[in-house]
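Chemist: only the shape, not the letters, is given here:
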């Protein structure tokens, strides 16, 4: 190890996380270079007057982040080589952390009750085709027909032949991108977009071009200019408040973007996972350009996270491509889960849970409005989160780290960034991922950090 040492006077509770942040900052600042051997757990515990368990947890946290590597018999070493992108949320829920980092719906006993009832019903009514068939066309015709009823609530008028069932929105996004953008091509999207879109495009060999946005979403002139300057194959849009900035795009803007896509003959991928939960929303982009729009929606964010099923609507020109890409990447959606979704759409349970979610989110937004009084943030009554820009006195990484040190996990805005230009540092704060009591406490901590002395918020290194 170099001459750099953690400062015991700068440790805060929880001590393991504070220690991990000190070491992470030293690695980031170049004080600990790649390959540096760290002290043994016992030696560092003795130097800092901590327990061995605390040091072990700090090292485990750094291993999880991909910043150090442990080698049996040799010790722990700094690892600064390129690594896989980290998700904006905590991969595991740590007991002492109020987790406002992961985007999920509000869930209470009613959701568990409905799922248990559904599985009880499924045990008595599972069709043989859903258990025994390998052929999607033997399993899903009935489900596609019911799907059109749900899609009608989303604002679409489509044939069952244009509907594919997927294992959620991520599966739908993947198939849609594979169907319209071959490796080496370019897809345009908002400068702040879906956090999985950047790594997904990388894995598929697709170049992603982030375009300028305003308070109404992607700017049409920016899309037009991108199409004129290079071969854009498709544009990926999130127009209805699930986007990181919680923007509900106007009908006028949706129509304008559809017109640009039509003029340049590019495909549109519309990610609309909240579907009918967003009240008084404009028609989907698909309604303005149905001949070129691949529309993705799902149930996990508006009913129950375990209902991992969704719909991908493809226009006639892409039906065969979507079917083939879905076969090679997923084969087919999970039939048993599809049975539950179809039953819930048919008997009204899905809309019951959507209406319940709206009311629960209304309470959460009231809590946010009270806790964040005086602070600028963006939200929508049906958004699962708020987007809070940071003032110039705060760095994004520093603010997120200080929140973690005080027991609150939030998502950094950089996780959603697809372009370097014009972005203001910000954080995404989930409203549905924990209890109302924890939410109130967590938001209070975030508010105090945002309003506090900037010198007190700097990472101690």
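Modeler: On my side now, so go ahead. Bear in mind that the values here come from a model prediction, so they are computed numbers and not experimental data.
Chemist: switch to C-alpha atoms for all contacts and neighbour counts from now on
Modeler: Noted.
Chemist: quick check, residue 211 in contact with residue 187.
Modeler: No: contact criterion CA atoms under 8 Å: residue 211 and residue 187 do not qualify, at 10.4 Å.
Chemist: contacting residues for the nearest residue to residue 153 once chain neighbours are set aside?
Modeler: Leaving aside its sequence neighbours, residue 153 sits nearest to residue 276 (CA to CA, 6 or more residues apart in numbering; 5.8 Å). The contact partners of residue 276, by CA atoms under 8 Å, 6 or more residues apart in numbering, come to 153-154, 354.
Chemist: here's the one I want to compare it with:
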């Protein structure tokens, strides 16, 4: 660090935020240049007569703002140059790390065999249009008709003319956002939402506004207030378990949100990638607001990760926009994958794998219940993950770092945060990304850290 030091006399409550503001101002004013190494947590705490936890919270706030970066074993450094957001999961599994960071369905030999059989069938039955045509309307009419069957299982009655076949949910989300909101628009979403939505909105020039949530998801009054305060073009919702908190929204809440959207004439983008795997769920929001909802679902999280195909169902007024945005961003979905998805929907394989996944998750949730006993966490019998709010005193960044040092990768909750108000540090833990044995070991390590002394974790950094 340079000769500049925070002034302890200028600290105000809350001290961590006041300290973060001092350092942020020094960076903005050029007193701290890019790459400058900040003092270790304990040294700065001693210098300023603060607790280590307060300094760590200040550093966490600066990391969240993108002003500094923390490197395990090296320290914290000023970062003034723009940096691409890092995914909450490991980009690849390294060494002996138990990877509970990436959201995956449970996969065993049956999934590999199903895909091998599908490619064997495809080698003998690939239509010429799927191999030789550049025109989506020459390739996908048959697939859209079969998609109607799958969307009916999801709770929707949709015409094939309103369905686009996409390369999975991310493609569907991107096209939906581009179709309803021009650059500069405001998109409302839950305060804890899809991790891809934050950078995607930035890339598309959209303003993302995180709104208050409860145990069911977005609070309708919060959406109504946001729409009254300023122009909101659309709301992005994940009402069925796939959201970070694994919440399942009731039918009453879905109807209320649909009513608010209708009152303010805004579009709804509904991400429902678990589809029929979630038992006893209410119909999709799209069923209550079909005239304004763009509904996204896919197969990767409920059948086989390699089956990167999905459906985007759009109301009449957005069909042309969806087709055009899909053309410029993807041209069309991969025909070979569409052939497999269509066959699996038609012959029952897709539903078979969905039922298999549902049963496999029962075992995973039983392991989680045993390993995390005594801790308050959120889950659903068909969720692919658990959401663990960190007990009092734990700092999220330190917790994730210590888990990683002990051989377990987990996703920091801040990667899913879209609003600052009411934030509680948390981690998301995938249940399907590894073997049951590794899951039990990994959860045991996470539980021991959560039940341990937060100060000890901070001292270890």
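Modeler: Sure, I can see it. Just so you know, these numbers come straight off a predicted model, no measurement behind them.
Chemist: fetch the TM-score of the aligned pair.
Modeler: Once superposed, chain against chain, the TM-score is 0.84 (TM-score structural alignment, normalised by the length of structure 1); 404 aligned residues with a CA RMSD of 2.2 Å.
Chemist: that older thread, so which of the contacts of residue 276 of structure 1 comes closest to residue 67 of structure 1?
Modeler: Nearest to residue 67 of structure 1 among these, counting by CA to CA, is residue 354 at 40.9 Å.
Chemist: which parts of the host helix or strand of the closest one are buried?
Modeler: Using DSSP states H and E, residue 354 of structure 1 sits in helix 349-371. Buried residues in helix 349-371 of structure 1, counted by 16 or more other CA atoms under 10 Å: 349-351, 353-354, 356-358, 360-361, 364-365, 367-368, 371.
Chemist: all helices of the stretch 351-461 of structure 1, in order?
Modeler: 396-405, 436-451, 454-457 (DSSP state H, counting those that start in this stretch).
Chemist: need those in TSV (columns: mean neighbour count and distance to residue 225 of structure 1).
Modeler: Formatted as TSV, the helices of the stretch 351-461 of structure 1 follow (neighbours: other CA atoms under 10 Å; distance: least, CA to CA, whole Å):
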stretch	mean neighbour count	distance to residue 225 of structure 1
helix 396-405	21	30
helix 436-451	18	37
helix 454-457	13	40
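Chemist: distance to residue 263 of structure 1 for those helices - can I get that in JSON lines?
Modeler: Shown next, in JSON lines, are the helices of the stretch 351-461 of structure 1 (distance: least, CA to CA, whole Å):
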{"stretch": "helix 396-405", "distance to residue 263 of structure 1": "39"}
{"stretch": "helix 436-451", "distance to residue 263 of structure 1": "45"}
{"stretch": "helix 454-457", "distance to residue 263 of structure 1": "49"}
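Chemist: among those, which comes closest to residue 109 of structure 1?
Modeler: Here helix 436-451 is closest among the helices of the stretch 351-461 of structure 1 (CA to CA), at 14.3 Å.
Chemist: so which residue is dead centre in structure 2?
Modeler: residue 194 (3.1 Å; CA atoms, centre = their mean).
Chemist: and that residue, which helix or strand is it part of?
Modeler: Judged by DSSP H and E, residue 194 of structure 2 forms part of no helix or strand.
Chemist: also residue 223 of structure 1?
Modeler: helix 220-229.
Chemist: who are the packing partners of that helix?
Modeler: Contact analysis of helix 220-229 of structure 1 by 3 or more CA pairs under 8 Å, 6 or more residues apart in numbering; DSSP states H and E lists helix 251-263 as its packing neighbours.
Chemist: mind giving me the packing neighbours of the helix it packs on?
Modeler: helix 220-229, strand 267-271, helix 285-288.
Chemist: number of residues surrounding residue 127 of structure 2?
Modeler: 14 (other CA atoms under 10 Å).
Chemist: now the strands: where do they sit in the stretch 1-150 of structure 2?
Modeler: 68-71, 75-78, 98-99 (DSSP state E, counting those that start in this stretch).
Chemist: from the chain's centre, how far out does the second one sit?
Modeler: Average the C-alpha atoms of strand 75-78 of structure 2, do the same for its chain, and the two points are 27 Å apart (CA atoms, centre = their mean, to the nearest Å).
Chemist: before we move on, what about the first one?
Modeler: Its chain's C-alpha centre and that of strand 68-71 of structure 2 lie 23 Å apart, by CA atoms, centre = their mean.
Chemist: do the same with the last one
Modeler: Taking CA atoms, centre = their mean, the mean C-alpha location of strand 98-99 of structure 2 is offset from the chain mean by 18 Å.
Chemist: mean shift of that strand relative to structure 1?
Modeler: With mean CA distance after the TM-score superposition for structure 1, strand 98-99 of structure 2 departs from structure 1 by a mean of 0.4 Å once superposed.
Chemist: matching residues in structure 1 for that strand?
Modeler: Using TM-score structural alignment, strand 98-99 of structure 2 lines up with residues 98-99 of structure 1.
Chemist: what comes up buried for stretch 178-185 of structure 2?
Modeler: In stretch 178-185 of structure 2, counting by 16+ other CA under 10 Å, buried: 178-181, 185.
Chemist: and for stretch 227-243 of structure 1?
Modeler: Using 16+ other CA under 10 Å as the burial criterion, the residues of stretch 227-243 of structure 1 that qualify are 227, 232-243.
Chemist: same thing with stretch 198-217 of structure 2?
Modeler: 198-201, 204, 206-213, 216-217.
Chemist: now the two most distant members of those.
Modeler: 204 and 216 (28.5 Å).
Chemist: residues contacting the nearest residue to residue 150 of structure 2 once chain neighbours are set aside?
Modeler: Counting by CA to CA, 6+ apart, residue 345 is the residue found nearest to residue 150 of structure 2 once chain neighbours are left out, at 6.7 Å. Listed by CA under 8 Å, 6+ apart, the contact set of residue 345 of structure 2 reads 146-147, 149-150, 351.
Chemist: ok, now which ones touch residue 16 of structure 2?
Modeler: 54-55, 57-58.
Chemist: quick check: it vs residue 76 of structure 2, distance?
Modeler: Per CA to CA, to the nearest Å, residue 16 of structure 2 is found 16 Å from residue 76 of structure 2.
Chemist: ok so, going back, what sits closest to the residue nearest to the centre of structure 2 if chain neighbours are left out?
Modeler: residue 416 (5.8 Å).
Chemist: hang on, that neighbour packs against residue 193?
Modeler: Yes: with contacts counted by CA under 8 Å, residue 416 of structure 2 reaches residue 193, the gap being 5.2 Å.
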